[in-house]
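Student: need coordinates for the following:
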Amino acid sequence: MEVLKSKKVLQDFIERQKEMGKKIGFAPTMGALHDGHLSLYKMAKEENDLVVSSIFVNPTQFNNPDDLKKYPRDINRDISILEKSGLVDAVYIPEVTDIYPEKTESRNYDFGGLENEMEGKSRPGHFDGVGTVVEELFNQVKPDNAYFGEKDFQQLAIIKKMTENKKLLINIKGVPVYRAENGLALSSRNQRLQEDRREASKVIFETLKKVNDWFRVVTIPEIKARVQDIFDQQRGMQLEYFLIADEETLRETDFFYKDRNFRAFIVVMVDGVRLIDNMHLD
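Tutor: Below is the predicted model of the structure:
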């Protein structure tokens, strides 16, 4: 596996691969890698000639400076995980100046209102940061296909919209949520939880499964009340928000329309660690 530590080294590598006519699959990360990330590369390996990863903790998508400081970093561990997986041909580890050559700030994007829903309500500018770093990585890596996990479903929708608006010739592919044996969605943030709290957090997935059972049988206000009641009974957990939204617009709905697709979204604070999850409703 090639380890590419500058924009110039990456560009030389990509140019050689393009000259050989290789189809490139790409999935950017912020490190702290786990099996959820590897599921992206597994799909990429099946669909491309060459798989590229990137590891870059993007400062412009953190609203809280403490979150940026606390974000887990262990680049040697991450490189080892990628090498042992056998799924990745090259990993790009840029410096901040490779992504932001002048000022470390975001561009402004029009995501058609997607940025104002859910996470956007409490994290102003967050998705401009996401759009900025992903667009820049796309321009440098020049992938044919790019892979993102559905755990961050709003981010996936944002990237699809940005790619469409910028007319980038890249296929954006969503990869199903990868879960631990107890159902907890894998996340780099899970590392900050004690083992017993990770086990207790399975209630998040269990609640989403109940919501899917209640879907179209119980009114949405009643579903929301039941979800709130579940988390009121959990020690050390606080429900930040739960909602059901249209999968296309991401707007919250209070009624089911038979010709639309809906998804349940949930955010729970567990001992100060923010966990997010979602589920398509059948």
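Student: from now on I want contacts and neighbour counts done on CA atoms only, so please keep to that.
Tutor: Noted.
Student: for the stretch 51-200 of the chain, which segments count as strands?
Tutor: 90-92, 145-149, 171-175 (DSSP state E, counting those that start in this stretch).
Student: turn those strands into a markdown table, columns for mean neighbour count.
Tutor: Formatted as a markdown table, the strands of the stretch 51-200 of the chain follow (neighbours: other Cα atoms under 10 Å):
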| stretch | mean neighbour count |
| --- | --- |
| strand 90-92 | 22 |
| strand 145-149 | 22 |
| strand 171-175 | 18 |
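Student: in TSV: the ones you listed, plus distance to N116.
Tutor: Output for the strands of the stretch 51-200 of the chain, formatted as TSV (distance: least, Cα to Cα, whole Å):
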stretch	distance to N116
strand 90-92	31
strand 145-149	20
strand 171-175	21
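Student: nearest to D128, of these?
Tutor: Within the strands of the stretch 51-200 of the chain, the stretch nearest D128 is strand 145-149; the backing value is 17.0 Å (Cα to Cα).
Student: burial of Q17, as a residue count?
Tutor: 15 (other Cα atoms under 10 Å).
Student: and this one, please, so the two structures can be compared:
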Amino acid sequence: MLIIKKIKILYKTIILLKKTNKKIGLVPTMGNLHNGHVKLILLAKKYADIIIVSIFINPMQFNNLLDLKNYPQSFKEDCIILKKHNVDIVFFPCIDEIYPNGIRKQTFVEVPKLSKILEGSARPGHFNGVTTIVCKLFNIIQPDFAFFGEKDYQQLLIIKILIKELNYMIKIISLPTIRLKNGLALSSRNNNLNSKEKKIAPYLYKIIKKTCEEIIKGDNTRKNIIHASKILLIKKGFSIDIFDVYNSKTLENSSENVKKLILLASVWLGKTRLIDNKKILLIH
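Tutor: The predicted structure is shown next:
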């Protein structure tokens, strides 16, 4: 397994790989790897000959400096996991390598509209940071495939638009959210939960599931169902940024005649931000 920290060295390595006609798969991460990342790597192996995992905690996508400071790091442990699963290359650049002139002077990439709503509204500039680092990784690595989890649903939609509109010849493969047995979506941020919060956190997905079931039943108005669920979340100890149902393709507030919906949730539990979602298919 190669650990590469410099863009120039990675460029040269990619050029050599391209000459052998090997298919390259990219799994972008911010490190602190968990089983969700492992599942992405295993999925990548079904599509690509060479697997590259990037580890970079991207400061450009953090609008909260405390959140950036608290983001868990575990590079040595991550490398043990990656080596175990026969990853070919780990790209582990420093901040100055990615942003040599600093973040404020960095050219950025923006996907209009979708980057400004929901999570983008709650975290100004967040998605500009995401799309900029993703474009940089695509330009440096030139993968044939890139793999993303569906837990970050809005991010996934934005990246798909970016791929299409910037004419990248890259196939995006997504993986459904990986969960613990108690339903909690796997996330590096879960490590920031204290013991009491870890007992409360699974209620988020339980309430999401219950909400979706009631919306499908249609015995009450969608507005009343959402309102009752929000009250329940607050009683459990969550602070809510986003909890509502949207058109799964556009993320616009859904009208009653839209059949493919998604419930998006973004909440705080103590100092930890948790996001999750669940798709809803209405058949009546």
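Student: mind checking the TM-score on these two?
Tutor: Here the TM-score for the pair of chains, by TM-score structural alignment, normalised by the length of structure 1, is 0.94; 278 aligned residues with a Cα RMSD of 1.5 Å.
Student: which one of the strands of the stretch 51-200 of structure 1 lies nearest to R189 of structure 1?
Tutor: Once the strands of the stretch 51-200 of structure 1 are compared by Cα to Cα, strand 145-149 is nearest, at 15.0 Å.
Student: who touches that closest one?
Tutor: Residues outside strand 145-149 of structure 1 that contact it (Cα atoms under 8 Å, 6 or more residues apart in numbering): 24-27, 36-37, 40-41, 44, 48, 156, 170-177.
Student: which among these count as buried?
Tutor: 24-27, 36-37, 40-41, 44, 48, 156, 170, 172-175, 177 (16 or more other Cα atoms under 10 Å).
Student: quick one: which of these sit in helices?
Tutor: Those of those mapping onto helices are 36-37, 40-41, 44, 156, per DSSP state H.
Student: tell me the one among those residues nearest to L184 of structure 1.
Tutor: Among these, and counting by Cα to Cα, the member closest to L184 of structure 1 is G36, at 11.3 Å.
Student: what sits against that closest one?
Tutor: So G36 of structure 1 contacts 149, 177-179, 186-187 (Cα under 8 Å, 6+ apart).
Student: okay, the residues you listed in a markdown table with distance to G86 of structure 1 next?
Tutor: Output for the contacts of G36 of structure 1, formatted as a markdown table (distance: Cα to Cα, whole Å):
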| residue | distance to G86 of structure 1 |
| --- | --- |
| G149 | 20 |
| V177 | 21 |
| Y178 | 19 |
| R179 | 21 |
| L186 | 20 |
| S187 | 21 |
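Student: kindly indicate which of those residues lies nearest L243 of structure 1.
Tutor: The closest of the contacts of G36 of structure 1, once distances to L243 of structure 1 are taken by Cα to Cα, is V177, at 18.1 Å.
Student: the counterpart of the closest one in structure 2 and E256 of structure 2, how far apart?
Tutor: Using TM-score structural alignment as the criterion, V177 of structure 1 maps onto T177 of structure 2. Using Cα to Cα, to the nearest Å, T177 of structure 2 is found at 27 Å from E256 of structure 2.
Student: cool, and K151 of structure 2?
Tutor: 25 Å.
Student: now swap in G102 of structure 2 and tell me
Tutor: 46 Å.
Student: in terms of neighbours, single out the busier of the two.
Tutor: G102 (12 against 8).
Student: residues in contact with that one?
Tutor: Contacts of G102 of structure 2 (Cα under 8 Å, 6+ apart): D96.
Student: from V258 of structure 2, how far off is it?
Tutor: On the measure of Cα to Cα, G102 of structure 2 and V258 of structure 2 end up 44 Å apart.
Student: ok, now S74 of structure 2?
Tutor: 43 Å.
Student: does R189 of structure 2 really touch R273, like I thought?
Tutor: Yes - counting by Cα atoms under 8 Å, R273 is a contact partner of R189 of structure 2 at 7.3 Å.
Student: now do the helices in the stretch 1-150 of structure 1.
Tutor: Assigned by DSSP state H, counting those that start in this stretch, the stretch 1-150 of structure 1 shows helices spanning 7-19, 35-47, 65-70, 75-85, 96-99, 119-122, 126-141.
Student: mind listing what's buried in the last one?
Tutor: It stands for helix 126-141 of structure 1. 126-135, 137-138, 140-141.
Student: kindly report the same for the fifth one.
Tutor: Residues of helix 96-99 of structure 1 classed as buried by neighbour count (16+ other Cα under 10 Å): 96, 98-99.
Student: now do it: distance to the chain's middle.
Tutor: Offset of helix 96-99 of structure 1 from its chain centre (Cα atoms, centre = their mean, to the nearest Å): 21 Å.
Student: mean deviation of it from structure 2?
Tutor: By mean Cα distance after the TM-score superposition for structure 1, the fitted helix 96-99 of structure 1 averages 2.2 Å away from its aligned residues in structure 2.
Student: dump the residue contacts of N58 of structure 1.
Tutor: Contacts of N58 of structure 1 by Cα under 8 Å, 6+ apart are 30, 129, 133.
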